[in-house]
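Asker: Here you go, sequence then predicted model.
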Amino acid sequence: MQTARFMGGTALALALSTIALSTGAQAHDVYADDHAPIGVMADHAHKKGEFMLSLRVMHMEMEGNQIGTDEVSPDTIVTTVPNRFFGMPGQPPTLRIVPTEMRTDMVMLGAMYAPSDAVTLMVMANYLQKEMDHTTYMGGAGTTVRGTFQTNPKAFGDTKVAALVPLLGVPEAGEVSTDELTLKAGVSLPTGSTDETAQILTPMGGTPTARVPYMMQMGTGTFDLEPALTYKGRRGKLGFGAQASASIKLDDNKWGYAFGDVYEGTAWLSYRPAQWLSLSARVKGRSMDQVEGIDPNIMGPVQTANPDFQGGERIDVLGGINLVGTHGALAGHRFAIEVGVPVYQDLNGPQMAGDWMLTAGWQKAF
């Protein structure tokens, strides 16, 4: 929560600075809705010789558990859900550890360069910190709580590289009626760790160090294809767009598993009351498959250790603010923030449910 408040406060301070420098004469042919909402990646290409830097910070929270679309309590999980690893030494018949809350913070640094009008190259690196709170129940059966613990891995994640091809060309600066269609051919490189560990609390009271489950790892460990197709349009003060994207795993990683393929679709509308300001509303749908295979080092009476309890379907609604400096020290600098909540979740559970997310960012083309 403190990280999220810090990011929101920082974004607000940047926005106020931008507004202060955007009053008076407008000297640059830039508009706040030239770009998509900050949570949409790879939405535009550049003209030959242009270079752009971007910095995004993202905070996501999860709370509670679901099986399908139904909420389920920790007590129900530990008394009804079988433990996949039952029969192995020290493994009880039902789950005995339940995750209750999770927070993810991500910092993403990106760069784009257009060697020609026909293609823009993009690279993005990220650093992640994840926190998950757990409740451990006494060994055997029943609903007697032994205690709680938290795991908190942090490291660099996977690196994204892509080529963006503008199928409809790149609009000239200052155009108020535009149409863009951009194809992304991307690959995710396995630079993120897949062997993060943490100290846990077992049902018998032990505190060993173990490999954290799948969703707490920093990367996929696989090369992933990440194509996308984005349409973006503007008619005067109204903007709109849609994007379809995917993350397709090409093989198992070194531990013998692959995260599920991800398919996403999003659409948005925006309104620009002033050159330097636009407001957006967006809906996003996401479908993620279960983990294929299993890491033999990830084992325990907790749902997150079961590859079958991963993935599902989800729909989010999001609102955002985009700002751009039009003259002075912040001319051409873009600042944006977007906040969203899930409105539908159908999870391969028991699995933690999403609660809310926030993305704030800065962009500048040269």
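Answerer: Yep, it's here. Numbering: from 1, shown residues only.

Asker: Only C-alpha atoms from now on, for both contacts and neighbour counts.
Answerer: Will do.

Asker: those strands in the stretch 151-300 of the chain, which residues are they?
Answerer: Using DSSP state E, counting those that start in this stretch, the strands of the stretch 151-300 of the chain run over 154-156, 159-166, 177-189, 197-199, 209-211, 224-225, 228-235, 238-249, 257-258, 262-274, 277-288, 292-293.

Asker: Need the contact partners of the first one.
Answerer: Under the contact criterion CA atoms under 8 Å, 6 or more residues apart in numbering, strand 154-156 has outside partners 125-130, 191-193, 218.

Asker: Tell me the one among these nearest to Met58.
Answerer: Comparing the contacts of strand 154-156 against Met58 with CA to CA picks out Leu128 as the nearest, at 9.5 Å.

Asker: what's Gly256 in contact with, if anything?
Answerer: 293-295.

Asker: ok, back up a step: so which of the strands of the stretch 151-300 of the chain is nearest Asn322?
Answerer: The closest of these to Asn322 is strand 277-288. By CA to CA, the value is 5.2 Å.

Asker: quick check, Arg5 in a strand?
Answerer: No. Counting by DSSP: H, G, I helix; E, B strand; the rest coil, Arg5 falls outside a strand, being helix.

Asker: on that earlier part again, specify which member of the contacts of Gly256 is nearest to Val40.
Answerer: Using CA to CA, these come closest to Val40 at Gly293, 30.7 Å.

Asker: List the contacts of the closest one.
Answerer: 252, 256-258, 307.

Asker: By neighbour count, sort out the buried ones in those residues.
Answerer: 252, 257-258, 307 (16 or more other CA atoms under 10 Å).

Asker: which among the residues you listed gets closest to Ser177?
Answerer: The nearest member of those to Ser177, counting by CA to CA, is Ala258 at 43.5 Å.

Asker: I figured that closest one was touching Lys249, is that so?
Answerer: Yes. The pair Ala258 / Lys249 is scored as a contact, 6.7 Å apart, by CA atoms under 8 Å.

Asker: Between those two, which contacts overlap?
Answerer: Thr222.

Asker: picking up where we left off before, mind putting the contacts of strand 154-156 into JSON lines with distance to Pro74?
Answerer: Shown next, in JSON lines, are the contacts of strand 154-156 (distance: CA to CA, whole Å):
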{"residue": "Ala125", "distance to Pro74": "36"}
{"residue": "Asn126", "distance to Pro74": "33"}
{"residue": "Tyr127", "distance to Pro74": "31"}
{"residue": "Leu128", "distance to Pro74": "27"}
{"residue": "Gln129", "distance to Pro74": "25"}
{"residue": "Lys130", "distance to Pro74": "21"}
{"residue": "Thr191", "distance to Pro74": "35"}
{"residue": "Gly192", "distance to Pro74": "31"}
{"residue": "Ser193", "distance to Pro74": "29"}
{"residue": "Met218", "distance to Pro74": "26"}
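
Asker: ok, and here's another one to check against it:
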Amino acid sequence: MKTLLAAFLVVSISVVNADIDPDAHAPIGVMGDHYHKAGEMMFSYRFMYMSMQENLDGKESISPEKLVTSIPNKFSSLPMMPPTLRVAPTKMSMQMHMLGIMYAPNNRITLMGMVNQIANRMDHVTFAGSMGTTRLANFETKASGLGDLNILGLFKVRESIKSRWHVTTGLSLPTGSIEKEGIILTPMNKTPMVRLPYPMQLGSGTFDLILGLTHARKLGDWGWGGQWKSIVRLKDNNEGYSLGNQHQLTGWLSYHLNERISASTRLSFMHENTIEGRDASVTAPVQTADPDRYGGQRLDIGFGINAVLPKERLRIGIELQAPSFQNLNGPQLSTDWNITLGVQFIP
């Protein structure tokens, strides 16, 4: 609860044109939602925090005790490996600081670049020996550093007074590490330094194609829009795997509370495939080491506020999201909630 309250104290700021219109941008959690006029440049900052806890197998909750006595260990054929999982993640947090720049060389094209600083933390419980439900101890792993670099183009398709369409295309470049290590606790009470599993790594390790289509409309005090976005992995990385392709569809509705403030609600559906291939350095009796236990579907609902400060050419926004439905290729940790904030400036 303290973490949630602290997160709400962070301010998200974004710049707009001279018009006082809090709906000029989508909710702050939607990336690449707008383009710019010729010659405009915008620098941006966003903060995102995600909390994950409770393991789901499909749609059903599964306790750590059931997980370590019923879920097969993918690596059981290796020497000294137990037949079932013996380590269970209990919660994970991810903090992301996103720096971006947008520039429009003309009225039809806006170029966008974004890089992330990521800090991941995962808590685990290790069970003693190769069977049973005796808890040995808890431990945590951490990884932080630079994430992948995104370079995008936003291409205006159609624009009128009340609506606009644009297409997004670009690449994610593998600048984030996929070789982070940490100390773990084994069922035999050993503490080796090992390659951390896939969700703790900071990047994909691959060149990824990013595609999207965005539409927004206004009618009086109301605004609404939608966006489709996909991330397609182009090949395996140097460690022999590729993360699952992601496909997201989101739609939002906003209303002017007054000339400077609008409130919004948003639905977001995410589908993610399992990991293809595997990192030979990641072998442990834990679900996060199994490439087949990734991906699934999730439906989030979000609520946000945008507020315009016209004299300073600033926009303040905040959006909180939580899942209403999850069906995971589990067992895996489920999303609990996330919050997005940001700062953007047009010089």
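Answerer: Now that the structure is in, tell me what you want to look at. Everything quoted here is computed from the prediction, not taken from an experiment.

Asker: quick check, nearest of the contacts of Gly293 of the first structure to Leu14 of the first structure?
Answerer: Lowest distance from Leu14 of the first structure to the contacts of Gly293 of the first structure (CA to CA) belongs to Ala258, with 39.8 Å.

Asker: Give the equivalent position in the second structure for that closest one.
Answerer: Using TM-score structural alignment as the criterion, Ala258 of the first structure maps onto Ser242 of the second structure.

Asker: wait, its match sits on Asp208?
Answerer: No. The criterion here is CA under 8 Å, and Ser242 of the second structure misses it with Asp208 at 9.8 Å.

Asker: residues bridging contact with these two, i.e. touching both?
Answerer: By CA under 8 Å, 6+ apart, Ser242 of the second structure and Asp208 have these common neighbours: Arg233.

Asker: so what corresponds to Pro291 of the second structure in the first structure?
Answerer: Checking TM-score structural alignment: Pro291 of the second structure goes with Pro307.

Asker: ugh, wrong one, I meant Leu209 of the second structure
Answerer: Using TM-score structural alignment as the criterion, Leu209 of the second structure maps onto Leu225 of the first structure.

Asker: tell me the contacts of that match?
Answerer: Shown in contact with Leu225 of the first structure (CA under 8 Å, 6+ apart): 185-188, 246-250.

Asker: Using CSV, lay out the residues you listed together with distance to Pro115 of the first structure and neighbour count.
Answerer: Listed next are these as CSV, based on distance: CA to CA, whole Å; neighbours: other CA atoms under 10 Å:
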residue, distance to Pro115 of the first structure, neighbour count
Ala185, 16, 17
Gly186, 17, 22
Val187, 19, 20
Ser188, 21, 23
Ala246, 26, 20
Ser247, 26, 21
Ile248, 27, 20
Lys249, 29, 21
Leu250, 29, 12
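
Asker: which one among these gets closest to Ala45 of the first structure?
Answerer: Ala45 of the first structure lies nearest to Ala185 out of the contacts of Leu225 of the first structure, by CA to CA, at 12.4 Å.

Asker: Helices of the second structure, residue ranges please.
Answerer: In the second structure, the helices defined using DSSP state H lie at 2-8, 64-70.

Asker: Please tell me which residues of the second structure the strand ranked longest in the first structure aligns onto.
Answerer: For the first structure, the strand that runs over the most residues, judged by DSSP state E, is strand 333-365. Counting by TM-score structural alignment, strand 333-365 of the first structure lines up with residues 314-346 of the second structure.

Asker: distance between the matching stretch and the chain's centre?
Answerer: Distance of stretch 314-346 of the second structure from its chain centroid, counting by CA atoms, centre = their mean, to the nearest Å, is 7 Å.

Asker: Return the set of buried residues in that stretch.
Answerer: Neighbour-count burial for stretch 314-346 of the second structure flags 314-323, 326-346 (criterion: 16+ other CA under 10 Å).

Asker: one step back: between the contacts of Gly293 of the first structure, which is closest to Val317 of the first structure?
Answerer: Pro307 (27.8 Å).

Asker: so what's that closest one up against?
Answerer: 214, 290-294.

Asker: And these, which is closest to Ser54 of the first structure?
Answerer: Ser54 of the first structure lies nearest to Tyr214 out of the contacts of Pro307 of the first structure, by CA to CA, at 28.6 Å.

Asker: isn't the closest one right next to Thr304, touching?
Answerer: Yes. Using CA under 8 Å, Tyr214 of the first structure is in contact with Thr304, at 6.9 Å.

Asker: re the thing from before, among the helices of the second structure, which is nearest His247 of the second structure?
Answerer: Nearest to His247 of the second structure among the helices of the second structure is helix 2-8 (27.3 Å), distances taken as CA to CA.

Asker: ok, and what's touching that closest one?
Answerer: The contact list for helix 2-8 of the second structure, computed with CA under 8 Å, 6+ apart, reads 49, 339.

Asker: Mean deviation, it versus the first structure?
Answerer: Comparison of helix 2-8 of the second structure with the first structure after fitting gives an average deviation of 3.9 Å (mean CA distance after the TM-score superposition for the first structure).

Asker: How about Phe43 of the second structure, nearest residue that isn't a chain neighbour?
Answerer: What sits nearest to Phe43 of the second structure in space, not counting adjacent residues and going by CA to CA, 6 or more residues apart in numbering, is Ile101, at 4.5 Å.

Asker: try Gly100 of the second structure
Answerer: Nearest non-adjacent residue to Gly100 of the second structure, counting by CA to CA, 6+ apart: Met114, 4.1 Å away.

Asker: and the alignment partner in the first structure of that neighbour, what is it in contact with?
Answerer: Matched across to the first structure, Met114 of the second structure falls on Met124, judged by TM-score structural alignment. With contacts defined as CA under 8 Å, 6+ apart, Met124 of the first structure is in contact with 108-111, 159-161.
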